[in-house]
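Trainee: Build me a structure from this.
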Amino acid sequence: MTFSEYLDYWLDNHSKSNTAPRTHENYHYMITQHIKPILGHIKISKLQSSHLQEYYAQKLSGGKLDGNGLSAQSVKHHHRLISKALKDAMRWEFIIRNVAAVITPPKTKKVEMQTWDNEQVKAFLEAAKSSPYFPIYFTAINTGMRRGEVLGVRWQDIDFDNKVIYVRQSLQEVKKVGLTFKEPKSGKSRSITVTPTFTKEMKKVYKQQLENKLLFGQAYHDLDLVFAQKNGKPIQPTEMARNYLMVVESCGLPYIRFHDLRHTHATLLLQQGVHPKVVSERLGHSTIGITMDTYTHV
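Mentor: Alright, predicted model coming up:
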């Protein structure tokens, strides 16, 4: 069996049923576009550590379609995928050893995190007030939830009396499938306490949604989503991303990604003296160590 044939087998018999659709899609892309063209012809039993080391060096120097090299982080993802696939091959007795286990992947540089300060957050929210996505931006900044988590939150997930929002599902976009819902990244739900200002803002959203339901009648797609299109269907992340960029440019702030609103939330909390354990739980990190490592600059 060639490495290419094995990777096809692994994708069909393991990845498809054991990973999230978006993750499987990413694995499929890495394997078909990068790994198979270079390593696919080698018999899996003849694959050597030196083959992988040469592959990583090649990708770092010119792995992109335009001839430029891939980042060390991207090559690290390739290494993790290859190592995982070979570990499973050992388990299924296709091979007797995992040649990726003895290789050290490329060292990645820690990129300085981009966040806004309190005044910049106020300026952004002020500029975003006329945007139909304002409640989404407001939620991301005030809860530290990931984009998919914000877009996946339902009315049943908000406890107005106790001012708590529960993160139980996440919206994701998958090619050939479209928008789907999955478990949060950590695989388990979490709760986030919110302010009276936040619940007041959500009640405005609820009132507007009731008007939309009356307007659309039977044509309204009621998925219980807090943030939805006027007809109740899920928000298109790409549409929102365009609007987000437009708002940031309109107020002259340094550009940060939508995901950096999550980092901004955590940074502001830590600067105010909130205990890292509390911040870790709000963000849904599996350990406080991840939070401490991510926000060492604070």
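
Trainee: C-alpha from now on. contacts and neighbour counts both.
Mentor: Will do.

Trainee: I'd guessed residue 194 sits against residue 165; true?
Mentor: Yes - using Cα atoms under 8 Å, residue 194 makes contact with residue 165 at a distance of 7.0 Å.

Trainee: and the two? which has more neighbours close in?
Mentor: Neighbours were counted for residue 194 and for residue 165 using other Cα atoms under 10 Å; residue 165 has more, 21 against 18.

Trainee: tell me the secondary structure for that one?
Mentor: strand (DSSP: H, G, I helix; E, B strand; the rest coil).

Trainee: next up, for comparison:
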Amino acid sequence: MGELRTRKRGKTWEYSFEGAKIDGKRKPISKGGFRTKADALNAGIKAKAEYDSGGRVFTPSAISLSDYLDYWYKRYASKLTYKTQDTYKNHIRLHIKPYLGSYRISSLEPDVIQEWVDEVLHSQKKLARQSIANILGVLSGALNYAVQPLRYIRSNPCIYVKIPDIKVDKKAKDHTDFVLSKEDWKQIKEYFSSAPESHSYLFFPLIVGYHTGERIGEIFGTDLLADYNPVRHTLSVSHQLQKQKGILLYTNPKYDSFRINKIDSLLEAEIQKELKRRECDRLRYREYYKNTYLLPDNTIVQLPADSQVPDSYQEIWPLGVKQDGTILTTEHAKHMSRIVKDKVGIELFHPHCLRHTHGTILAQSGASPKTIMERLGHKNIKVTMERYVFNTEEMQNQAVSLFENAIK
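Mentor: All right, here's what the predicted structure looks like:
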């Protein structure tokens, strides 16, 4: 490209240089308004360097991993869901930058990354194998982007790195793989049927999770006005509820897994019961009841029942609310979990086990893997069968009986 030039225009200075030709004609790039020639020259040098490097303000071969990750996060990760962004940001801040951030990406070798995995993530931090895989995955994804489409480096050094064999913590595995038995569920129902008012409002989301296998965010993201269809006996998964920087909003379900699930008569009876309870609560609290509204930007607000509401506000009935209409969020699932552990005595309970339990019951009862996959909103059957359907004792007994009958 052409040389950088400066000139005085009136009382201020301007820089200019020649850009790429458009339709065969020269395209000058300039900016004025600088107080001195030196100011114009310095700004011009910076602008021309950025232009010549395709909009980058750095030399790819010299950039540190720390600065590159900032660049990658802004260009790529910022397009992901808020929850994924937050996870990536924490992995970068806590695990990657403090140990590898000072390296130039062009000099980052597999042995350096392998040492970081072995000595820092495994030996010092004692992270679980899956946690290490997730953190390494963020780094590898960022460096893949540096290979293509950016072409800052020729190959990704992470592809040669191996995650160490880590013995599975049996207690942790038992917790992760926990599936509720019929007796467990009976005990949970018995407790909540006579629980104090401060606990009872948590039971309905728990029931929905048990009967549908929906993700926690999807449960709390259900709008009973729009998503429940009493004629077709269905419950739609249209949103998940998230909190971003203290603001509640509806976002698409994970993997955009919009779906309409048939529901059983027991769940439908509970939904009807909940709707009647809510009508009674509205009469009980009157103007102090909190109505919930969805705004055009998908944020959620709550206003007293006697408030003047703009036309753009769409009233919704969140699946989970307290007696006064206060909306429940995914954070209340932690409270639900503590109650089941402390009051019912099921130590291994966690909210996600409702999803495992639903998938396992369906498989145990003969539902096809594809039906289970679609009901749970998975991308493929492998995830469903490996992570969400567990080989219970009843299923093992069925397998033995099938084999025995086959060879008689």
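
Trainee: Now do the helices in the stretch 51-200 of structure 2.
Mentor: According to DSSP state H, counting those that start in this stretch, the stretch 51-200 of structure 2 carries its helices in the segments 65-75, 82-91, 97-100, 110-115, 129-147, 170-176, 182-193, 197-200.

Trainee: any chance of the ones you listed in TSV, plus distance to residue 271 of structure 2 and mean neighbour count?
Mentor: Output for the helices of the stretch 51-200 of structure 2, formatted as TSV (distance: least, Cα to Cα, whole Å; neighbours: other Cα atoms under 10 Å):
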stretch	distance to residue 271 of structure 2	mean neighbour count
helix 65-75	43	17
helix 82-91	29	16
helix 97-100	48	14
helix 110-115	52	16
helix 129-147	38	18
helix 170-176	29	12
helix 182-193	15	15
helix 197-200	15	13
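
Trainee: want to throw those into TSV with distance to residue 15 of structure 2?
Mentor: Shown next, in TSV, are those (distance: least, Cα to Cα, whole Å):
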stretch	distance to residue 15 of structure 2
helix 65-75	27
helix 82-91	38
helix 97-100	38
helix 110-115	44
helix 129-147	32
helix 170-176	63
helix 182-193	74
helix 197-200	69
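
Trainee: and of the ones you listed, who's closest to residue 231 of structure 2?
Mentor: Residue 231 of structure 2 lies closest, by Cα to Cα, to one member of the helices of the stretch 51-200 of structure 2: helix 182-193, at 27.0 Å.

Trainee: on contacts alone, who are the packing partners of that closest one?
Mentor: helix 197-200 (3 or more Cα pairs under 8 Å, 6 or more residues apart in numbering; DSSP states H and E).

Trainee: Next secondary structure after the helix it packs on?
Mentor: helix 203-212 (DSSP states H and E).

Trainee: distance from the helix or strand just after that following helix to structure 1 after superposition?
Mentor: Where DSSP H and E defines the elements, the next helix or strand beyond helix 203-212 of structure 2 is helix 216-220. Comparison of helix 216-220 of structure 2 with structure 1 after fitting gives an average deviation of 0.6 Å (mean Cα distance after the TM-score superposition for structure 1).

Trainee: residues making contact with helix 216-220 of structure 2?
Mentor: Helix 216-220 of structure 2 is contacted from outside by 205, 208-209, 237-242, 253, 318-320, 328-330, 333, 351-352, using Cα atoms under 8 Å, 6 or more residues apart in numbering.

Trainee: Could you do stretch 134-148 of structure 2 as well?
Mentor: Residues contacting stretch 134-148 of structure 2 (Cα under 8 Å, 6+ apart): 69, 72, 88, 91-92, 95-96, 117, 152-156, 158-159.

Trainee: picking up where we left off before, any of the contacts of helix 216-220 of structure 2 buried? List them.
Mentor: 205, 208-209, 237-242, 253, 318-320, 328-330, 333, 351-352 (16 or more other Cα atoms under 10 Å).

Trainee: Name all residues that make contact with the aligned partner of residue 144 of structure 1 in structure 2.
Mentor: For residue 144 of structure 1, the aligned residue in structure 2 is residue 213 (criterion: TM-score structural alignment). Applying Cα under 8 Å, 6+ apart, we find residue 213 of structure 2 in contact with 354-359, 375-376.
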